[in-house]
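Peer 1: The sequence isn't on hand, but the structure is:
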């Protein structure tokens, strides 16, 4: 499960990297957690790429209670067409979620007591902002206001990340962004799979990232190098 990630990219960089026609300001954040308002790239009805803030935790349009979003932060890519919560969004409302990197926790044996989990931070070797495949929805509140929400699509981990966690976010190469945003399900489905391990890097980081109240650049630094970041 992908439950935390970081994004440190100024508006100008995001606009250039993703060829955006519209982009809101996105402050740097190093410990983005579910229920946050996060940067999401969608394709508008007229074909423009726009970046707006959506709530992380998908609320299907048919949901009776928006609290369901707390359980729908991730969607397994292999079963998007079968799950009622994701099926319609996979057909019509796919999106990109920009990220500098993401965190996963590796279970580790403890000499005594319960097993502990060591967090790892993973990013692209190129240093570029990655595009994570996502889904989005619009839910109408009783007041008539629209709640727009999203989730991260996951896939099997690549060889680099398998020792840490069995799953990873769906990372899409730039040449696949147009198809993910607007193509048919038949064309989008083949894009679901692990990103090449050779293009990624990962390292252990401070367990501070487990506290959502923590949010500083040292969280992404390798253990022992936090003071250098």
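Peer 2: Now that the structure is in, tell me what you want to look at. None of the values given here were measured: they were computed from a predicted structure.

Peer 1: can we go C-alpha only for contacts and neighbour counts from here?
Peer 2: Will do.

Peer 1: list the helices and strands whatever helix or strand residue 155 lives in packs on?
Peer 2: Following DSSP states H and E, one finds residue 155 within strand 146-156. Judged by 3 or more C-alpha pairs under 8 Å, 6 or more residues apart in numbering; DSSP states H and E, the packing partners of strand 146-156 are strand 49-56, strand 74-76, strand 130-140, strand 167-169.

Peer 1: Put this next to the first one:
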């Protein structure tokens, strides 16, 4: 597929799609001005199936290396995730880095794993806030 300048584009999405199972994820809540670890899980107790990518490659020493990443999307409008992450005082309120991992509904797991690269954008959606619970997990004060 050519780009705007007529050059052939190499699709950057060369890794394999995967699903990262998690009981919960932790994000920092800075609304109080302090970093408060916040545990986010599904209301039904099911595992979170986080859309991810993985790649396997060989380093210079000949060792196989596996790399993994969780995909994130903009969360400016998500009732839970828009409140998380540290505000950047150098950026206006509408330009803050509000993001969330892509949580796949269980019924889409196979579709995600089978999707060709050009269709993966269809999975980049916010998970419904009413199906998530966010609970502050404040750290215990350190002694001494």
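Peer 2: Yep, that arrived. Just so we're clear, the structure is a prediction, and the values are computed from it rather than from any experiment.

Peer 1: Structural similarity score between the chains, please.
Peer 2: For this chain pair, the superposition-based TM-score is 0.73 by TM-score structural alignment, normalised by the length of the second structure; 118 aligned residues with a C-alpha RMSD of 2.2 Å.

Peer 1: post-alignment, the strand holding residue 155 of the first structure versus the second structure, mean distance?
Peer 2: For strand 146-156 of the first structure, the mean deviation from the second structure after alignment is 0.9 Å (mean C-alpha distance after the TM-score superposition for the first structure).

Peer 1: list the contacts for the closest residue to residue 31 of the second structure other than its chain neighbours?
Peer 2: Distances taken as C-alpha to C-alpha, 6 or more residues apart in numbering put residue 83 closest to residue 31 of the second structure, at 7.0 Å, once the chain neighbours are dropped. Neighbouring residues of residue 83 of the second structure by C-alpha atoms under 8 Å, 6 or more residues apart in numbering: 29-31, 98.

Peer 1: Just tell me which of the helices and strands packed on strand 146-156 of the first structure ends up closest to residue 40 of the first structure.
Peer 2: Counting by C-alpha to C-alpha, residue 40 of the first structure lies closest to strand 49-56 out of these; the figure is 5.4 Å.

Peer 1: In the second structure, which residue range corresponds to the closest one?
Peer 2: Alignment note (TM-score structural alignment): strand 49-56 of the first structure is unmatched in the second structure.

Peer 1: for that strand, packing partners?
Peer 2: Counting contacts by 3+ C-alpha pairs under 8 Å, 6+ apart, strand 49-56 of the first structure is packed against strand 22-23, strand 37-43, strand 146-156.

Peer 1: tell me, the last one lands on which residues of the second structure?
Peer 2: Residues 64-74 of the second structure are the counterpart of strand 146-156 of the first structure, counting by TM-score structural alignment.

Peer 1: Assign the equivalent of residue 190 of the first structure over in the second structure to helix, strand or coil.
Peer 2: Aligning on TM-score structural alignment places residue 190 of the first structure opposite residue 122 in the second structure. The three-state label given to residue 122 of the second structure by DSSP: H, G, I helix; E, B strand; the rest coil is helix.
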